[in-house]
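Undergrad: what follows is a predicted protein model with its sequence.
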Amino acid sequence: MDWLTRMNQVLDYIEEHLDQEIDYKELAKIAYCSDFHFSRMFASLSGISLSEYIRRRRLTRAAFDLQRTDIRILEVANTYGYESADSFSRAFKKMHGIKPSECRHEGVPLKAFPKISFQLTIKGDTEMEYRIEHVEFEITLAGKGETVSTNRAFKIIPTLWSKGKKNGFMQELIDMSWKNPKCTLEGVLGVCGKEAAIMEEEFTYFMGVRYDGEPREGMETVVIPPSTWAVFPNVREAWKRLYTEWVPTSGYELANLPCIECYYGPGHKPRHELWVPIVTP
């Protein structure tokens, strides 16, 4: 279980650097995946965002320090990444329910958020549907790209689609799509960057459709080479279960192509799918 070992090494690294600045890129490097995929994978596995996990572990450690030593509150605050005693006090009270100064009183209740560990649990009660698709020819997409912050991608991308629906861009894509289908990768598409391993702080999320003609004014094109894909129904559910259930046991590796969110036309079942580029064994 090399994958599982790497994720637990990430937790060890976090634990050893709670009193230092933690580089999220270094965490992704340890996990051997991109920033983009690592944040989603961590949240899916742990049920908590990476930043929130680190925050809770630091505040847990801060409470221990305050109880066991006579270190000044501001010094403890600075140790765990807070620039002022006020900001530390607000965060501390939000988690523990009391002020930092009060935790030194005997008998006060505190909350300890423990270090987590990842283990593989085999669940046989819910299947994860997928299929393998081989697209043996080049596909040209027409549309528009938007710059997205990698760490906030899963919050920003839904707002891009909402904006596109309001300003008519979504309808324009719909009018261009679902004509002369060449393969099952049809519909309105969301292309996540240039490759599955997104290592930069920002990437381009491209909203478009397969289109063989000249791109319309204000649009650009993206070319997807012949490739192999693992395809999962239900985009949101697929993202949630991809790294916790499918990747660790599938034996496949991600290819150097972008993941694509595919939203189909009326009457199509399923309504949307996640296309994940893979390298076949």
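TA: Here it is on my side, so go on.

Undergrad: okay, CA-based contacts and neighbour counts for the rest of this
TA: OK.

Undergrad: what's the spacing between residue 63 and residue 108?
TA: Residue 63 sits 11 Å away from residue 108, going by Cα to Cα, to the nearest Å.

Undergrad: wait, residue 185
TA: Distance, residue 185 to residue 108, using Cα to Cα: 59 Å.

Undergrad: so if I had to pick from the two, which one is more boxed in?
TA: residue 185 (21 against 10; other Cα atoms under 10 Å).

Undergrad: roughly how far apart are the more buried one and residue 248?
TA: From residue 185 to residue 248 the distance is 25 Å (Cα to Cα).

Undergrad: before we move on, what SS does residue 106 have?
TA: Following DSSP: H, G, I helix; E, B strand; the rest coil, the label given to residue 106 is coil.

Undergrad: any idea how many residues pack against it?
TA: Neighbours around residue 106, by other Cα under 10 Å: 8.

Undergrad: then residue 187?
TA: Neighbour number of residue 187 under other Cα under 10 Å is 25.

Undergrad: now for it: which residues touch it?
TA: Contacts here follow Cα atoms under 8 Å, 6 or more residues apart in numbering; on that basis residue 187 touches 174, 177, 178, 209, 210, 262, 263, 264, 265.

Undergrad: at 7 Å instead, please
TA: Contact analysis of residue 187 by Cα atoms under 7 Å, 6 or more residues apart in numbering lists 177, 178, 209, 262, 263, 264, 265.

Undergrad: and the residue lying closest to it once chain neighbours are set aside, how close does it get to residue 248?
TA: Distance criterion Cα to Cα, 6 or more residues apart in numbering; nearest residue to residue 187, sequence neighbours excluded, is residue 264 at 4.5 Å. Distance check for residue 264 against residue 248: by Cα to Cα, it reads 28 Å.

Undergrad: the spatially most central residue of the chain: which element?
TA: Centroid check for the chain by Cα atoms, centre = their mean gives residue 40 as the closest residue, at 2.6 Å. Element membership of residue 40, judged by DSSP states H and E, is helix 35-46.

Undergrad: try this one side by side with the last:
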Amino acid sequence: MIHILNRIVDEIELHLGDDIDIDTIAMRAGTTGYHARRMFSSLAGMPVSEYVRRRRMTVAAADLVGDDDLLAIAVRYGYGSTEAFGRAFRAVHGVSHGDVRREGGPLRSQPQLRFRLTVEGSVPMDARIITRPAFRLVGHAARVPLIHEGANPHIQAHIAQLPVEEHARLKSLSDAEPSGLLQVSDDVDPDYTEGAELTYLHGVAVTRETSVPGDLHVIDVPAGSWGVFRSQGPYPATLQSVWAATATEWFPSNPWRLRTGPSIVAVVDRSEDFSTATCELWLPIERA
């Protein structure tokens, strides 16, 4: 995976002024755009789209110091107008392109990324591979923003507004793995951009044959393989650390990649105040 990400970086550098199709680049490198975007975001700390924008504006800054026509520079880096170019430039550098042309800066440069594998592995990851037939996730869904660290207050508010008896009703429907009440994230931005909206479902897994009450939302899940990663410790920090480690440690060293589909968290056990918990993170995977 590391060499694929570096190849993507090289392709981006060669085509900064073009429409960059990450899906096509990833496919040529032997993986999917979905997996490449998720791994890039996890390892680089930014979506690939944001990296492209920063690199374009970094290189464009050097052109602004010269005498090239401003519109020509904007078009060179994929923008149809000086206004659109100016907005992107200010978002990256914090100053206008006019300021740079007159005064030469200040500038915030984005160096070209280079991914390297650091061998750690001092703490083995508790992971297993499971193949499941098609099933359904049923429960109460809401659109919420993605938050990478800490508790998500939007999810907390969504769960808090459910009547206490509704949790018991959902549990009574559960008849498939993963069992019990589940935290489901679906329809996530492929770049995994913080703040982007996703569908969060508080519910349970059921077989395709189970009768589902009409007031519940349903996510149909096709048959396939799952990577199941166990976490135990402070909640949600430990779970989020394990989630990050799947990108930094597990996927680079195993012949699997993410496929499209919901991510599922099953809470196996927890303290009364939910400050600590044992969880299983289910990620949809396929052979790389």
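TA: Now that the structure is in, tell me what you want to look at. Quick caveat, the model's predicted, so the values are computed rather than measured.

Undergrad: for the two chains, what TM-score is obtained?
TA: After superposition, the two chains reach a TM-score of 0.71 (TM-score structural alignment, normalised by the length of the first structure), with 265 aligned residues with a Cα RMSD of 4.2 Å.

Undergrad: hmm, back to that, tell me the residue in the second structure aligned with the residue nearest to the centre of the first structure.
TA: Under the alignment (TM-score structural alignment), residue 40 of the first structure maps onto residue 38 of the second structure.

Undergrad: ok, now how distant is that match from residue 50 of the second structure?
TA: 13 Å.

Undergrad: again, but for residue 9 of the second structure
TA: 13 Å.

Undergrad: between the two, which is the more surrounded one?
TA: Set residue 9 of the second structure next to residue 50 and count neighbours by other Cα under 10 Å: residue 9 wins out with 20 against 14.

Undergrad: the more buried one maps to what in the first structure?
TA: With TM-score structural alignment as the criterion, residue 9 of the second structure matches residue 11.

Undergrad: so its match, which state does it fall into?
TA: Classified using three-state DSSP, residue 11 of the first structure is helix.

Undergrad: part of a helix, is residue 257 of the second structure?
TA: No: looking at residue 257 of the second structure with three-state DSSP, it is strand, so not inside a helix.

Undergrad: now the strands for the second structure?
TA: 127-132, 135-145, 182-186, 197-207, 217-221, 224-234, 256-258, 263-270, 276-287 (DSSP state E).

Undergrad: who's in contact with the first one?
TA: For strand 127-132 of the second structure, the external contacting residues (Cα under 7 Å, 6+ apart) are 223, 224, 225, 226, 227, 228, 229, 230.

Undergrad: redo that, cut-off 6 Å
TA: Strand 127-132 of the second structure has contacts (Cα atoms under 6 Å, 6 or more residues apart in numbering) with 223, 224, 225, 226, 227, 228, 229.

Undergrad: drop anything exposed from those residues.
TA: 225, 226, 227, 228, 229 (16 or more other Cα atoms under 10 Å).

Undergrad: neighbour count: residue 264 and residue 248 of the first structure, which is higher?
TA: The neighbour comparison of residue 264 of the first structure against residue 248 (other Cα under 10 Å) goes to residue 264, with 21 against 16.

Undergrad: so that one sits against residue 274, correct?
TA: No: using Cα atoms under 6 Å, residue 264 of the first structure is not in contact with residue 274, being 11.2 Å away.

Undergrad: in stretch 168-186 of the second structure, what counts as buried?
TA: Applying 16+ other Cα under 10 Å to stretch 168-186 of the second structure flags 170-171, 173-174, 176, 178, 180-186 as buried.

Undergrad: could you save those as a markdown table and add columns showing distance to residue 26 of the second structure?
TA: Output for these, formatted as a markdown table (distance: Cα to Cα, whole Å):
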| residue | distance to residue 26 of the second structure |
| --- | --- |
| 170 | 40 |
| 171 | 41 |
| 173 | 40 |
| 174 | 38 |
| 176 | 34 |
| 178 | 31 |
| 180 | 37 |
| 181 | 36 |
| 182 | 32 |
| 183 | 30 |
| 184 | 27 |
| 185 | 24 |
| 186 | 22 |
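
Undergrad: which residues does residue 143 of the second structure contact?
TA: 198, 199.

Undergrad: try 8 Å
TA: 197, 198, 199, 200.

Undergrad: how far away is the second one from residue 120 of the second structure?
TA: Here residue 198 of the second structure is placed at a distance of 32 Å from residue 120 of the second structure (Cα to Cα).

Undergrad: next: the third one.
TA: When Cα to Cα is the yardstick, residue 199 of the second structure and residue 120 of the second structure sit 34 Å from each other.

Undergrad: between the two, who's got more neighbours?
TA: Taking other Cα under 10 Å, residue 199 of the second structure and residue 120 do not tie; residue 199 has more neighbours (16 against 9).

Undergrad: I'd guessed the more buried one sits against residue 186; true?
TA: Yes: assessed by Cα atoms under 8 Å, residue 199 of the second structure is found in contact with residue 186 at 5.1 Å.

Undergrad: pull the contacting residues for the nearest residue to residue 219 of the second structure once chain neighbours are set aside.
TA: Excluding its sequence neighbours, the residue lying closest to residue 219 of the second structure (Cα to Cα, 6+ apart) is residue 137, at 5.0 Å. Contacts of residue 137 of the second structure were listed using Cα under 8 Å, 6+ apart, and they are 203, 204, 205, 206, 218, 219, 220, 221.

Undergrad: name the nearest of these relative to residue 31 of the second structure.
TA: Ranked by distance to residue 31 of the second structure (Cα to Cα), those are led by residue 221 at 21.9 Å.

Undergrad: relative to residue 265 of the second structure, how far out is the closest one?
TA: Distance from residue 221 of the second structure to residue 265 of the second structure, by Cα to Cα: 15 Å.

Undergrad: so which of the two has more stuff around it?
TA: Per other Cα under 10 Å, whichever of residue 221 of the second structure and residue 265 has more neighbours is residue 265, with 21 against 18.

Undergrad: would you mind finding the match for residue 243 of the second structure in the first structure?
TA: By TM-score structural alignment, residue 243 of the second structure lines up with residue 239.

Undergrad: ok, that match - how many residues close by?
TA: The burial count for residue 239 of the first structure: 18, using other Cα under 10 Å.

Undergrad: again, but for the one 4 residues further on
TA: Residues contacting residue 243 of the first structure under the criterion other Cα under 10 Å number 19.

Undergrad: I figured it was touching residue 41, is that so?
TA: Yes: counting by Cα under 8 Å, residue 41 is a contact partner of residue 243 of the first structure at 5.4 Å.
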